[in-house]
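**Q** fold the following.
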Amino acid sequence: MKFTEFDFEPEVMDGLESMGFEECTPVQELAMPVIFQEEDLIACAQTGTGKTAAYLLPVLNRVARGGSKGIDTLIIAPTRELVLQIDQQIEGFSYFCPVSSIAVYGGGEANAFERQRVALRKGADIIVATPGRLLAHMNLRYGDFSTVRHLILDEADRMLDMGFFEDIMRIVRELPVERQTLLFSATMPPKIRKLANSILREPHEVNIAISKPAENILQVAYMTYENQKLPLVSDLLKDKDDFESILIFTSRKANVTQIVRELKKMKFRADGISSDLEQGEREEVLRNFRNRKTQIMVATDILSRGIDIEGIDLVLNFDVPNDAEDYVHRIGRTARAQRSGVAITFITEKDQHDFKKIEDLIEREVTKIPVPPELGESPVYNPKEFRGRGRGNGKPFRKGGKGGGNRSGGKGRKPGNSSQKK
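**A** Here you go, the predicted model:
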């Protein structure tokens, strides 16, 4: 279905054409008619399916057609990165429209809070905000939210995972009862149903490719010991021209700096990003990665959702994520916009049961590969043997030489004989 088949205002169509949008994605095709009818909606769609445009375009069209009397639309998202991405898309789609927007989030420059306060008092058409920073403004009792016609919750499951349920409910109580509410989520666990029942009215439902990676992602995994990981990265990336853009995920913030340091020793253009950085620093890291000044970016799961960077050739999971859903979001950073991509995961003994849960979720078995012989022997993939074992003591990895330390002829250790303490 083409965007020209919808009744968009000329200004909105001009924005779509300037951004090269012609064909709707499935979530856009199914969700936009419901939103145009001003009905409430629950949409379950994974990242990278075009859901941001699915809700932005009808909202922008309504504002462009009839104007607004103050704050028209409130979009709530879990992270600063996603808030900024949504605001950037608003800027692109509304380039030819008389629509104002403001991104409201913590951190950033010293005068950011004041700029946000001014925009809220004047009544920008669209507010995109993280829950905590928005509540900080609302508690100071400026900003008139009585004019809000649309409430949109993006990455709702992530917000609940981060403990924002009560914050969301406090925000909702400040909004008009008569409004359109749209809830977008990558998954639909019971807690999302509870939230939906609390704030939506007879919602329509749209479900698109729930928690399944794109078919054009080549997924492989390496069976490795912890001290083989960095030598394995070096071996995989020894031909620096194989991948122009690489994103490495680690589950521990403390690992980011160490991985980046080792990559730079290997002469890679590498940088890292985590919640420890100031907002300006994070934006600079992302900008350099987008512009290809940086070839490799090492990140925590702060980037597994909500960052739309085109052309990532390889996603490398240095650690298996704790949550199976996070695996889908991590590897969804590659193979976007119909491109192909590669996703590689390092699996240690303690990760095996968690990786089996990932395979159960995505309903496929990922090919397992041993490390190259020169790096030593590899663990055997046997998740039943390691079921229930801990994921280690949470300490950062320790740099080691080649080889896997104490091993038993390449066979998986029995739980009682493991030299790695829980």
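**Q** going forward, measure contacts and count neighbours with C-alpha atoms only.
**A** Will do.
**Q** quick one, helices of this protein?
**A** 10-18, 26-36, 51-66, 80-93, 112-122, 131-138, 156-161, 165-172, 190-199, 229-236, 253-265, 279-290, 324-331, 352-362 (DSSP state H).
**Q** from the contact counts, what lies against the fourth one?
**A** Helix 80-93 is packed against helix 10-18, helix 51-66, strand 101-104, strand 126-129, with contacts defined by 3 or more CA pairs under 8 Å, 6 or more residues apart in numbering; DSSP states H and E.
**Q** can you give the contact residues for the last one?
**A** Applying CA atoms under 8 Å, 6 or more residues apart in numbering, the external contacts of strand 126-129 come out as 71-77, 80, 83, 86-87, 99-105.
**Q** whichever of those residues end up buried, select them in ChimeraX.
**A** Selecting only the buried entries of the contacts of strand 126-129 in ChimeraX, with 16 or more other CA atoms under 10 Å as the criterion:
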select :71,72,73,74,75,76,77,80,83,86,87,99,100,101,102,103,104,105
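**Q** neighbours of Asp326, how many?
**A** 18 (other CA atoms under 10 Å).
**Q** equivalent analysis for Lys240, please.
**A** 12.
**Q** so how far is Asn288 from it?
**A** 18 Å (CA to CA, to the nearest Å).
**Q** cool, Val342 as well?
**A** 21 Å.
**Q** which of those two has more neighbours?
**A** For Val342 versus Asn288, the count of surrounding residues by other CA under 10 Å is larger for Val342: 19 against 14.
**Q** okay, the more buried one and Glu215: tell me how far apart.
**A** 11 Å.
**Q** this one as well, want them side by side:
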Amino acid sequence: MTFQKLNILPAILKVLDEEQYVSPTPIQEQVIPLILEGKDVLGCAQTGTGKTAAFAVPILQQLEFRKDIKTKVIRALILTPTRELAIQVGDNFTRYGSYLNLSCTTIFGGVSQVSQVKALKRGSDILIATPGRLLDLMNQNLINLEHLEIFVLDEADRMLDMGFVHDVKKIVNCIPAKRQTLLFSATMPKSIQQLANNLLTNPSYINVSPVSSASQSITQSVYFVEKNDKEQLLSKLLNDSGVLRSLVFTRTKRGANQVVKNLMNQGILAAAIHGNKSQNARQKALDDFKQNALRVLVATDIAARGVDIDDLPHVVNYDLPNIPETYVHRIGRTGRGGKKGIAVSFCSNEEKIDLKSIEKLIGTKLSISSI
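**A** As a prediction, the model looks like this:
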């Protein structure tokens, strides 16, 4: 299968060729034709499977075909749970639409709204937004969604985990009932099924991997370690393994800061991203990590959504998540695009119940490692 066989516009194919996209991933191969046909889609796919391109490419194509000669209005809305993911999705839309005459605006909280409002006033065909900032600007009558044609709810499971379900419902009540709706999620718990039933009309359900599974390209293991010994274990792994870059997950913001402090004291360049960090600080840490200026990025789950890094070899669960689906999200940062990845978890006595829930969800026991 090639992208040409998916009947994609030459202007978009040119970008895909420049980005060295050789052939569509399974989610892209199945979803793109459905979206081009105007169907509602419920897609379940792990992170790193090319999900963003699966909806961005056909949305751009549809909007290009159905151009309105009037003043630019928002015709597609992509709702994401975090700032980082909004930025990533916005960058992808801009890149894939490089040779099209369509504009894209990204809005999120944590920064001044001034520049975002200016961009909106210039007119935009596509809006990528986080729920809080979108509702805020809607309440100020700065955003009009009455011309919306396509609505995308990205990372729906994470959206619900973060308590955005009421915000999502408020937004849905303000958009046209006649629209195309696309819902994507890495996992498919009952809550997502219920949300899909309320949002989608006769949807096509696409599941490109077993529900709540991890990529087969990721080697997973667990270290049983006392809570107070985790710092020493992390240092030993980083020093012994020779891994250049590692993404480390902690459960709390305070924990992330403490891990960074300990690593820096040992001469290991590290930075944290979490909700208490400013957007500029978070973006700088992420950029430095991508450019190998940092060896370790320590993140909480909320901040890590949208961390899209090529060739990330190593993910460490310094603290196990208490929501098992979150484990799938975390380790999906590595092993992307079929590349090999390593996911290591630290498990204290208090976290053994969390480990049991994770293993039940993914349907396998993690191999036990020791120093």
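**Q** after superposition, what is the TM-score?
**A** Once the chains are laid over each other, their TM-score by TM-score structural alignment, normalised by the length of structure 2 reads 0.95; 367 aligned residues with a CA RMSD of 1.5 Å.
**Q** deepest of the helices and strands packed on helix 80-93 of structure 1, which one?
**A** Among the helices and strands packed on helix 80-93 of structure 1, strand 126-129 has the highest mean neighbour count (mean count of other CA atoms under 10 Å), at a mean of 26.
**Q** what mean distance separates it from the matching residues in structure 2?
**A** Once fitted to structure 2, strand 126-129 of structure 1 is off its aligned match by 0.2 Å on average (mean CA distance after the TM-score superposition for structure 1).
**Q** tell me the counterpart of Ser100 of structure 1 in structure 2.
**A** Alignment note (TM-score structural alignment): Ser100 of structure 1 maps to Ser103 of structure 2.
**Q** my guess is its match meets Asp125, correct?
**A** Yes: look at Ser103 of structure 2 against Asp125 with CA atoms under 8 Å: they come within range, at 5.3 Å.
**Q** one step back: let's have the helices and strands packed on helix 80-93 of structure 1 in JSON lines, adding distance to Asp351 of structure 1.
**A** Below are those laid out as JSON lines (distance: least, CA to CA, whole Å):
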{"stretch": "helix 10-18", "distance to Asp351 of structure 1": "44"}
{"stretch": "helix 51-66", "distance to Asp351 of structure 1": "32"}
{"stretch": "strand 101-104", "distance to Asp351 of structure 1": "37"}
{"stretch": "strand 126-129", "distance to Asp351 of structure 1": "35"}
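**Q** between these, which gets nearest to Thr334 of structure 1?
**A** helix 51-66 (16.8 Å; CA to CA).
**Q** show me what that closest one is packed against.
**A** helix 10-18, helix 26-36, helix 80-93.
**Q** what's the first one packed up against?
**A** Under the contact criterion of 3+ CA pairs under 8 Å, 6+ apart, the helices and strands touching helix 10-18 of structure 1 comprise helix 51-66, helix 80-93.
**Q** again, only this time at 7 Å
**A** Helix 10-18 of structure 1 sits against helix 80-93, with contacts defined as 3 or more CA pairs under 7 Å, 6 or more residues apart in numbering; DSSP states H and E.
**Q** what does the helix it packs on contact?
**A** With contacts defined as CA atoms under 7 Å, 6 or more residues apart in numbering, helix 80-93 of structure 1 is touched by Val12, Gly15, Leu16, Ala77, Ala103, Tyr105, Val128, Ala129, Thr130, Gly306, Ile307.
**Q** Phe184 of structure 1 versus the third one, what's the distance?
**A** For Leu16 of structure 1, the distance to Phe184 of structure 1 under the criterion CA to CA works out to 22 Å.
**Q** kindly report the same for the second one.
**A** Counting by CA to CA, the gap between Gly15 of structure 1 and Phe184 of structure 1 amounts to 23 Å.
**Q** now swap in the fourth one and tell me
**A** Taking CA to CA as the criterion, Ala77 of structure 1 is separated from Phe184 of structure 1 by 10 Å.
**Q** no more questions from me, cheers.
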